[in-house]
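Chemist: Pasting the sequence and the predicted model now:
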Amino acid sequence: MNELARKLLDGDRAALARAITRVESTRAEHQREAREILTEVMDATGRAWRIGLTGVPGVGKSTLIEALGKHLTGQGKRVAVLAVDPSSSRTRGSILGDKTRMGELATDPHAFIRPSPAAGTLGGVAKKTRESMLLCEAAGYDVVIVETVGVGQSETVVADMVDVFVALMLPGAGDELQGIKKGILELAEILFVNKAEGENEKRARRAARDLEAALHLFAPASPNWNPVVLTGSALERTNIDTLWETIEKHREALEGAGELEQRRRGQQVRWLWSLVEEAVLSRFRSDEGVRSAAPALEEAVAKGTLPASEAAERLIRARTGPD
């Protein structure tokens, strides 16, 4: 067995961090080792609770994750957080400051926090989040939380890799329901109106009522679960226990109906084809004929002298590699 895989299965946090680095690396030798590690640890995956968390910047995602994480580690659970930071569209750089925002959880021996740059990936998730999630499960973590960027990208990507999709809302959301993305209400299985403390408490309750009314306009994401709206405060750590109890009830409902296993199988198959599409596109772009023809065709499309559809067809014909 790969030495890194063996240490990871023993619960070595440093080995887990190194394995995720291999997964995220673009170097060919690291990618080969990453595939080897994942293949060797697959039998140890699939046992964790997979939770997706989304919300606009400033809604308190990191604060809520820390509160929920400490609640769970207090129950003896091991918690892994895959926190995705937004990347600059110009420099591709990312601050990766989630560990500083979750200072208490970051020092908890039963928790593991891994910040990764989104680097423009749709859904506000890092390119290798799915693989990282499997490695965390193999390392023995009971709960894996995926924190998304929350900047309005396709939440479908997040929902399609977790068991339950939680959306954080601000207390004033009920006043501006028309501005809430329809996609969030269609995908969210639990909505948590955060910052329900002090003067915000009444606004939070009003927002919750408005959200509950709005949810009746959409078909639920699962036929075995009706979305639940909760209020609470991550800062004051109120109703965090209720949030976890609701997540537990969601899992029980899906497991009882056999939907959880079916959902995960479907996610795995869709993940397979997304990787195939990614690999095919990468090989196409690196083809010598395509690379040679691309600059002139891009310039013609940019100038408006050639339609993109014709340019695409010419690029496909320019490919010199095997069919």
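Modeler: Everything's here; your move. Nothing here was measured: the structure is a model prediction, and the numbers come from that model. Numbering: from 1, shown residues only.

Chemist: drop to CA atoms for contacts and neighbour counts, all remaining ones
Modeler: Noted.

Chemist: which residue ranges form the helices in the stretch 51-200 of the chain?
Modeler: The residue ranges that make up the helices of the stretch 51-200 of the chain, judged by DSSP state H, counting those that start in this stretch, are 61-73, 98-101, 103-106, 129-138, 155-159, 182-187, 200-215.

Chemist: Sort out which residues of the longest one are buried, please.
Modeler: If you call a residue buried by 16 or more other C-alpha atoms under 10 Å, then helix 200-215 has these buried ones: 200-201, 203-208, 210-212, 215.

Chemist: what about versus this one:
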Amino acid sequence: MEQSSKKSALSEKDGVNQPQSLSNSSVEVIKQMRRKQPSAQELIDGILAKDKVALSRAITLVESTNPEHLEKANTIIQACLPHANKSIRIGITGVPGVGKSTFIEAFGKHITSLGRKVAVLAVDPSSTISHGSILGDKTRMEELVKDENAFIRPSASGETLGGVARKTRETIILCEACGFDTIIIETVGVGQSETAVHSMVDFFLLLKISGAGDELQGIKRGIMEMADAIVINKADGDNIAKAKLAKTEFNRALHLFPAKQSGWIPTAATCSSYTKEGIDTVWKTISDYFELVKTNHYFEEKRQNQNQFWMMETINEQLKSNFYNHPEIIKLLEENKKAVQNDEISPFAAAINLLGKYFKS
């Protein structure tokens, strides 16, 4: 029996052909743009012209470990240096969950509303397994990232102590040359990065929360001695009373520490990044601090000491990098590692031998 040639009512009719989801010509244009790397001078001109794209590309070069990129980055930094050092630098730290990103967004929006330009350098923790980082701060600061007078640069912490990106100091110079007069550095908040951040900022702000067993943990030397102000965040809703109590306890604790060389007396305050209550008070405290340290010349003295410190840090870092990348050391290092594991030589003797070989070569 012959099958009917009649089509079923359920058959699909020919519709309109869908266009290509990707334009081949657009792909070629993007490829050509990626192949064309801007020169150091082009990036310098872009940065001085307040171009955020040029700034981002220059920071990428600064963060790169490629030797060619390093030379190019140094040229850019040297050219930008005369246009830097015209900002105020604020370090913000606190334990994970204290609301650093939310606070920085509310604080940054307040600063830009005053006509200032703010650059946020947020250091995200890198995985010790995959060495990757989510870099989610731009997503969390969705309002600030759309502000024309703001620039947010998340960077992976890499292998640096406590999560301070290796090239944050140089990135500050580029941001200042691009016209940003307020630089905010957010630390990972794991307890080790604070010293490094403190050595590159003018004002150090410690964020705390109440009602989480954080009060006693906070009243300790070290981080408290470095802080120029303590802000108890999330002072809203049912947490207002607890935040005020924490503020009183921290203010009492601050009187137990030695006087600061700057002549500034640190204080504690409360704020809510959600309701924006107290954000203006935080800015007023910071403004009062800068008025004092610029009057008594502590501001310039601290900047000079920081520059010397970072020169020494750079020397140490470069010596370490050169040592581990030396061809002969690479070969001898594995041999000495095995000898140490097999108790054929002490770790100290092996280290001295390797250093001796390096300095003789």
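Modeler: Alright, I've got the coordinates. Note that this is a predicted model, so its numbers are computed, not measured.

Chemist: TM between them?
Modeler: Remark: TM-score between the superposed chains equals 0.95 [TM-score structural alignment, normalised by the length of structure 1]; 322 aligned residues with a C-alpha RMSD of 1.7 Å.

Chemist: quick one on the thing from earlier: taking the buried residues of helix 200-215 of structure 1 together, which two end up most distant?
Modeler: Among those, the pair separated by the greatest distance (C-alpha to C-alpha) is N200 and L215, at 22.0 Å.

Chemist: rewinding a little: hey, which of the helices of the stretch 51-200 of structure 1 is tucked in deepest?
Modeler: helix 129-138 (a mean of 24; mean count of other C-alpha atoms under 10 Å).

Chemist: Packing partners of that one?
Modeler: Using 3 or more C-alpha pairs under 8 Å, 6 or more residues apart in numbering; DSSP states H and E as the contact criterion, the neighbours of helix 129-138 of structure 1 among helices and strands are helix 3-9, helix 13-24, helix 28-41, strand 79-85, strand 143-147.

Chemist: For L122 of structure 1, find the nearest of those.
Modeler: Ranking those by proximity to L122 of structure 1 (C-alpha to C-alpha) places strand 79-85 first, at 11.7 Å.

Chemist: on average, how far is that closest one from the matching bit in structure 2?
Modeler: Plainly put, strand 79-85 of structure 1 ends up 0.5 Å away from its match in structure 2 on average once the two are laid over each other (mean C-alpha distance after the TM-score superposition for structure 1).

Chemist: so the helix ranked longest in structure 2 versus helix 168-177, what angle?
Modeler: Ranked by residue count under DSSP state H, the longest helix found in structure 2 is helix 298-324. If you take axes from the mean of the first three to the mean of the last three C-alpha atoms, to 10 degrees, helix 298-324 of structure 2 sits at 130 degrees to helix 168-177.

Chemist: Whatever helix or strand comes next after helix 298-324 of structure 2: which residues count as buried?
Modeler: Next along the chain after helix 298-324 of structure 2, taking DSSP states H and E as the criterion, comes helix 327-341. Under the neighbour-count criterion of 16+ other C-alpha under 10 Å, helix 327-341 of structure 2 has 329, 336, 340 buried.

Chemist: so what secondary structure elements neighbour the longest helix of structure 2?
Modeler: Using 3+ C-alpha pairs under 8 Å, 6+ apart, helix 298-324 of structure 2 is in contact with helix 279-295.

Chemist: now the helix it packs on: how far from the chain's centre is it?
Modeler: On the basis of C-alpha atoms, centre = their mean, to the nearest Å, helix 279-295 of structure 2 is displaced by 22 Å from the centre of the chain it belongs to.

Chemist: Show me what it is packed up against.
Modeler: Other elements packing on helix 279-295 of structure 2 under the criterion 3+ C-alpha pairs under 8 Å, 6+ apart are helix 100-113, helix 298-324.

Chemist: hang on, the earlier thing: which member of the buried residues of helix 327-341 of structure 2 is positioned nearest S262 of structure 2?
Modeler: Minimum separation from S262 of structure 2 among the buried residues of helix 327-341 of structure 2 (C-alpha to C-alpha) is found for I329, which lies at 45.6 Å.

Chemist: do you know how far the equivalent of that closest one over in structure 1 is from V276 of structure 1?
Modeler: Aligning on TM-score structural alignment places I329 of structure 2 opposite V290 in structure 1. For V290 of structure 1, the distance to V276 of structure 1 (C-alpha to C-alpha, to the nearest Å) stands at 19 Å.
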